[in-house]
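**Q** please find the sequence and the predicted model below.
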Amino acid sequence: MLSLRVVARSAPRTLNRLSSTALRQSRVARPSSLLKSSWAPLRSSQFASAFSTSQFRQSAAEVDQELSVKLDSELQFEGSMKEVDQYPASVKDFLENSPFELKDEPGKEDVTLTRKFGNETITVSFSISDLANYENDDLYNDESLNDDEIDVPEAGQRSAQSENDELLDEEDETNETPVPCRLNVVVEKPGKGALNIEALAQDGQIMVENFYYFKDPKLAHGETAETAHIAQDVYPGPPFGTLDEDLQLLMERYLEERGVTQALAVFAPDYMDIKEQREYQTWLKDVKAFIDA
């Protein structure tokens, strides 16, 4: 479920994307003969003369000014939604009490947590790109609904159902949960290769999806396109869900002992939301400064 801030930001844009998508689909769905007949007048000289630039002429200075004002209003809106300099308790407690060291480079999508555990180096990384991908998936699911798939209540039932829908909406707003956050965990030992664990942080839980082993630690990190390509050709191990249940539990305890705990599962989605907000505001400021220059 998206946070209230993300919903508020994306709501007006969603309508625009839906309308433009519907327009593109209506054009693509036409048979070729209809395309020819309907688009033929657009190529006529009469239409070309009617579509003159003078009809829609607007000076560059006016457009720049309008765009600058709009960017400024977006900045004010984002600032009113959340104070990015104030961390929630989950983030503050984790940063103060966790053995992990946070690396968050401004302008970058990825966030990295590192720590030492005996002779092991443990790296946990996640990306704010998950937030955008989650929004796009949510929008796609909304667009894929067909009218005939929606149950239309009878006249006598509409009032009661409308009240129930309002109650459900209010309940959803009061029970907002962070967007799921994908974690890439790498446990390295000198000269012994690395374990690469793909997990999901959601609802305060760590859910392991894959548990890989690589003799070359570089393949576990996949920092370049070349290493990622090489890693695809290496057998890393069976799917985690196919392992013996006791083995799965022991591997989960192995991660928990190294700090991949419920505290991390709560921290990562919350921090991902904070970083995305900060990066978006910085992007707005940079674009506005460029337009105003």
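**A** In hand now; what should we look at?

**Q** rest of the way, CA atoms for contacts and neighbours
**A** Fine.

**Q** which parts of the stretch 51-200 of the chain are helices?
**A** 60-81, 89-97, 129-143, 155-174 (DSSP state H, counting those that start in this stretch).

**Q** element containing Phe290?
**A** helix 262-292 (DSSP states H and E).

**Q** gap between that helix and the chain center?
**A** How far helix 262-292 lies from its chain's middle: 11 Å, per C-alpha atoms, centre = their mean, to the nearest Å.

**Q** next, the buried residues of that helix.
**A** 263-279, 281, 284-285, 288 (16 or more other C-alpha atoms under 10 Å).

**Q** what angle do that helix and helix 60-81 make?
**A** 160 degrees (axes from the mean of the first three to the mean of the last three C-alpha atoms, to 10 degrees).

**Q** okay, buried residues for stretch 243-262 please.
**A** By 16+ other C-alpha under 10 Å, the buried positions in stretch 243-262 come out as Gln248, Met251, Glu252, Leu255, Arg258, Gly259, Val260, Thr261.

**Q** contacts for that stretch?
**A** Ser98, Pro99, Phe117, Ile122, Gly204, Gln205, Ile206, Val208, Phe240, Gly241 (C-alpha atoms under 8 Å, 6 or more residues apart in numbering).

**Q** among those residues, name the buried ones.
**A** Buried among the contacts of stretch 243-262 (16+ other C-alpha under 10 Å): Ile122, Gly204, Gln205, Ile206, Val208, Phe240.

**Q** which among these gets closest to Val6?
**A** Among the buried ones among the contacts of stretch 243-262, Gly204 lies closest to Val6 (C-alpha to C-alpha), at 20.0 Å.

**Q** which ones are touching that closest one?
**A** Here Gly204 is in contact with Gln262, Ala263, Ala265, Val266 (C-alpha under 8 Å, 6+ apart).

**Q** turn these into TSV, columns for distance to Asp104.
**A** Converted to TSV, the contacts of Gly204 look like this (distance: C-alpha to C-alpha, whole Å):
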residue	distance to Asp104
Gln262	21
Ala263	19
Ala265	18
Val266	18
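
**Q** and the furthest pair within those?
**A** Spanning the widest gap among those are Gln262 and Val266, at 6.3 Å by C-alpha to C-alpha.

**Q** got any residues that touch both of these two?
**A** By C-alpha under 8 Å, 6+ apart, the residues touching both Gln262 and Val266 are Gly204, Gln205.

**Q** what about Arg158, neighbour count?
**A** 12 (other C-alpha atoms under 10 Å).

**Q** quick check: it vs Asn164, distance?
**A** Distance, Arg158 to Asn164, by C-alpha to C-alpha, to the nearest Å: 10 Å.

**Q** try Phe240
**A** 41 Å.

**Q** cool, Trp283 as well?
**A** Taken as C-alpha to C-alpha, the span from Trp283 to Asn164 is 40 Å.

**Q** please compare the first structure with the one that follows:
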Amino acid sequence: MAFVSATASAFSTLLISVPSAARAGAGAGSCPQPGRAILAPLHAAKGPNSEPVVLESKVKGKKKKGSGAGNLPGALDVEIREAQEYLDSDEQEPVPENFPFEILDEEGMSVVILKRDYKDEKIEVIVSMPNLEGGPEFDDEEGEGNGESAGKDDEEEQDDDESAGDSSISLKVVVSKASDPKLEFTCTAFREEITIDDMLIVEKTDEDGEKFPYEGPEFTELPVNVQKGLFKYLEQRGITLSATNFMHDYMVSKQAQEYIRWMRKLKDFVKE
């Protein structure tokens, strides 16, 4: 299948990984973490000849130069203004025509829910806020400083661009049928690749008494062909690079919106 990024059309291989401690607390509300990578679907187990296909990243790092506000209400006003200016300048791409999910976005929440039906299955994807180092930062349009500071800003911008590809979103994919069990995948979607961090078979258990079900091997310990098949399984249900790249952009905008909303709540609370 062809994987299409937000800025380039290319056939992409995708990476699959599992952290060694991912099993602990892998419930529906937990957030996956990136782990060891193995290549899939053509090279599910990472080997000497397995190299990921890297697509061009369009995400740009944002570096704030400082607000200079001397009081809390003033500092909040500056922060809200800069975030709103960034949001206004960040053109949100329309939902792609082939995007298979319904988007459920509740105001004030830190996640977005994706839902779809596939044959006799129900697919639910919980998408977290983007993992951006230092949280949301927005450009300060006020030009200050001399040539030396401008040079430092250029170096920082270059560093931001180089690290932009590390931005990611976390996904929890739940595939269920009318009868038990369910499959739960925890994934991390980068701009150039998607990793599977863990996979569990979840069955209903008797609540009376403590149970210790066998959870299966680590994902990387599965046979290579099984790993390939499971990644293809997710791909057929809509977990593709084009879909996750769109959701990355969507979640960047949502993070800015929720940041502004949170700052306004704080301003309303502390104002005299």
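**A** Noted; the coordinates are in hand. Everything quoted here is computed from the prediction, not taken from an experiment.

**Q** which part of structure 1 lines up with stretch 240-259 of structure 2?
**A** Aligned by TM-score structural alignment, stretch 240-259 of structure 2 corresponds to residues 261-280 of structure 1.

**Q** return the distance of the matching stretch from the chain's centre.
**A** 11 Å.

**Q** over to stretch 227-241 of structure 2?
**A** Distance, centroid of stretch 227-241 of structure 2 to centroid of chain: 17 Å (C-alpha atoms, centre = their mean).

**Q** what of stretch 96-108 of structure 1?
**A** On C-alpha atoms, centre = their mean, the centre of stretch 96-108 of structure 1 falls 19 Å from that of its chain.

**Q** same check, this time on stretch 181-193 of structure 1
**A** 23 Å.

**Q** what's the answer for stretch 106-125 of structure 2, then?
**A** 15 Å.

**Q** what lies in contact with it?
**A** 100-105, 126-129, 171-178, 237, 255, 258, 261.

**Q** in ChimeraX, select just the buried ones from those residues.
**A** Buried members of the contacts of stretch 106-125 of structure 2, defined by 16+ other C-alpha under 10 Å, are picked up in ChimeraX with:
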select :100,101,126,127,128,129,171,172,173,174,175,176,237,255
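
**Q** where in structure 2 does stretch 185-199 of structure 1 fall?
**A** Matched against structure 2 by TM-score structural alignment, stretch 185-199 of structure 1 falls on residues 173-187.

**Q** quote the end-to-end distance of that stretch.
**A** Using C-alpha to C-alpha, the two ends of stretch 173-187 of structure 2 sit 8 Å apart.

**Q** what residue of structure 1 takes the place of Met199 of structure 2?
**A** Mapped onto structure 1 by TM-score structural alignment, Met199 of structure 2 lines up with Phe211.

**Q** tell me, what residue is most central in structure 1?
**A** Geometric centre of structure 1, nearest residue: Leu131, 1.5 Å, by C-alpha atoms, centre = their mean.

**Q** contact partners for the residue nearest to that residue when sequence neighbours are not counted?
**A** In space, and not counting its chain neighbours, Leu131 of structure 1 is closest to Val179: 6.7 Å by C-alpha to C-alpha, 6 or more residues apart in numbering. Val179 of structure 1 makes contacts with Met1, Leu2, Ser3, Leu131, Tyr134, Gln202, Pro269, as judged by C-alpha under 8 Å, 6+ apart.

**Q** most neighbours, which of the residues you listed?
**A** Most surrounded of the contacts of Val179 of structure 1: other C-alpha under 10 Å gives Pro269, at 29 neighbours.

**Q** would you mind measuring from that residue to Thr21 of structure 1?
**A** 30 Å.

**Q** sorry, back to before: just checking, which of the contacts of stretch 106-125 of structure 2 belong to strands?
**A** Glu102, Ile103, Leu104, Ile126, Val127, Ser128, Leu171, Lys172, Val173, Val174, Val175, Ser176 (DSSP state E).

**Q** hmm, back to that, of the contacts of Val179 of structure 1, closest to Ala89 of structure 1?
**A** Pro269 (13.1 Å).

**Q** OK, contacts around the closest one?
**A** So Pro269 of structure 1 contacts Pro178, Val179, Pro180, Cys181, Ala201, Gln202 (C-alpha under 8 Å, 6+ apart).

**Q** relative to Ser90 of structure 1, which of the residues you listed is nearest.
**A** So of the contacts of Pro269 of structure 1, ranked by how close each gets to Ser90 of structure 1 (C-alpha to C-alpha), first place is Pro178, at 12.0 Å.

**Q** doesn't Arg24 of structure 1 lie inside a helix?
**A** Yes. Counting by DSSP: H, G, I helix; E, B strand; the rest coil, Arg24 of structure 1 falls inside a helix.

**Q** that one: neighbour count?
**A** Neighbours around Arg24 of structure 1, by other C-alpha under 10 Å: 11.

**Q** measure it to Leu18 of structure 1 for me?
**A** Taking C-alpha to C-alpha, one finds Arg24 of structure 1 at 10 Å from Leu18 of structure 1.

**Q** gap between the residue lying farthest from the centre of structure 2 and Leu72 of structure 2?
**A** Most distant residue from the mean C-alpha position of structure 2: Glu272, 38.4 Å away (C-alpha atoms, centre = their mean). Noted for Glu272 of structure 2: a distance of 11 Å to Leu72 of structure 2, by C-alpha to C-alpha.

**Q** spit out the residues that contact those two alike.
**A** Joint contacts of Glu272 of structure 2 and Leu72 (C-alpha under 8 Å, 6+ apart) do not exist.

**Q** returning to that earlier point: just the closest of the buried residues of stretch 243-262 of structure 1 to Lys82 of structure 1, please.
**A** When the buried residues of stretch 243-262 of structure 1 are compared against Lys82 of structure 1 (criterion: C-alpha to C-alpha), the nearest one is Thr261, at 27.0 Å.

**Q** can you find the partner of Pro217 of structure 2 in structure 1?
**A** So, by TM-score structural alignment, Pro217 of structure 2 is matched to Pro238.

**Q** that match: what secondary structure?
**A** Following three-state DSSP, we place Pro238 of structure 1 in the coil state.

**Q** burial count for it?
**A** Neighbours of Pro238 of structure 1 using other C-alpha under 10 Å come to 11.

**Q** just Asp77 of structure 2 next, same as before
**A** Other residues lying near Asp77 of structure 2 total 17 when counted by other C-alpha under 10 Å.
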